[in-house]
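**Q** Please work out how this folds:
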Amino acid sequence: MQEYIQKRVLEICAYILETGATVRQAARRFNVSKSTVHKDMTERLPSLNKELAASVRQILEQNKAERHLRGGEATRQKYRQPA
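**A** Coordinates of the predicted model:
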């Protein structure tokens, strides 16, 4: 793995651990695609640091479990705003 990729993986990992960010939020913050963030966290991070990977996986699973709530809230806000 190239050095710049390793650096990006660890930076995204630290950001997710600090903020509990979703894949979309991390992608927006680091100006990469959601697919890149997902691949970095699920495939590349475990080869660098298994403990960090386990911690990030836990946060991503929690975000996945809550995503239907965030989506419902976004829809609610959209229709609550006056047109």
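**Q** For the rest of this, base every contact and every neighbour count on C-alpha atoms.
**A** Noted.
**Q** residue closest to the middle of this structure?
**A** Central residue check for the chain by C-alpha atoms, centre = their mean: the C-alpha nearest the mean position is that of residue 23, 2.5 Å away.
**Q** Could I get the contacting residues of that one?
**A** 34, 37, 38, 60 (C-alpha atoms under 8 Å, 6 or more residues apart in numbering).
**Q** how about this one, so we can line them up?
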Amino acid sequence: MKQSVDDRAAMLGEYIVQNKATVRRAAKQFGVSKSTVHKDVAERLRHVDMGLYKEVRDVLAVNKAQRHIRGGMATKRKYEHKSRK
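**A** Coordinates of the predicted model:
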């Protein structure tokens, strides 16, 4: 049986809050696209559970603030690996 989109939004929200997960990680875990995760937690979750929506919004704000750091670290690892060859 397929789950409803509201149930999926709540499950995604709980996963993101419990694991401090990124949208990409949540999408991979649930087997849906990043667009689906974002739409579920940014729009649908607001109508399902306002408290959870606010918690998810806070986690995603932290992830967004740290995004440039993670990208920089990935680039650093990439070029360190290339220089070793």
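**Q** counterpart of the residue nearest to the centre of structure 1 in structure 2?
**A** Using TM-score structural alignment as the criterion, residue 23 of structure 1 maps onto residue 23 of structure 2.
**Q** and its match, how far is that from residue 81 of structure 2?
**A** Noted for residue 23 of structure 2: a distance of 27 Å to residue 81 of structure 2, by C-alpha to C-alpha, to the nearest Å.
**Q** and what of residue 40 of structure 2?
**A** Taking C-alpha to C-alpha, one finds residue 40 of structure 2 at 37 Å from residue 81 of structure 2.
**Q** try residue 63 of structure 2
**A** 26 Å.
**Q** which residues touch stretch 44-62 of structure 1?
**A** 6, 9, 10, 13, 16, 17, 20, 22, 23, 41, 42.
**Q** how about JSON lines for those residues, with distance to residue 76 of structure 1 added?
**A** Output for those, formatted as JSON lines (distance: C-alpha to C-alpha, whole Å):
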{"residue": "6", "distance to residue 76 of structure 1": "39"}
{"residue": "9", "distance to residue 76 of structure 1": "34"}
{"residue": "10", "distance to residue 76 of structure 1": "35"}
{"residue": "13", "distance to residue 76 of structure 1": "31"}
{"residue": "16", "distance to residue 76 of structure 1": "26"}
{"residue": "17", "distance to residue 76 of structure 1": "29"}
{"residue": "20", "distance to residue 76 of structure 1": "23"}
{"residue": "22", "distance to residue 76 of structure 1": "20"}
{"residue": "23", "distance to residue 76 of structure 1": "22"}
{"residue": "41", "distance to residue 76 of structure 1": "31"}
{"residue": "42", "distance to residue 76 of structure 1": "32"}
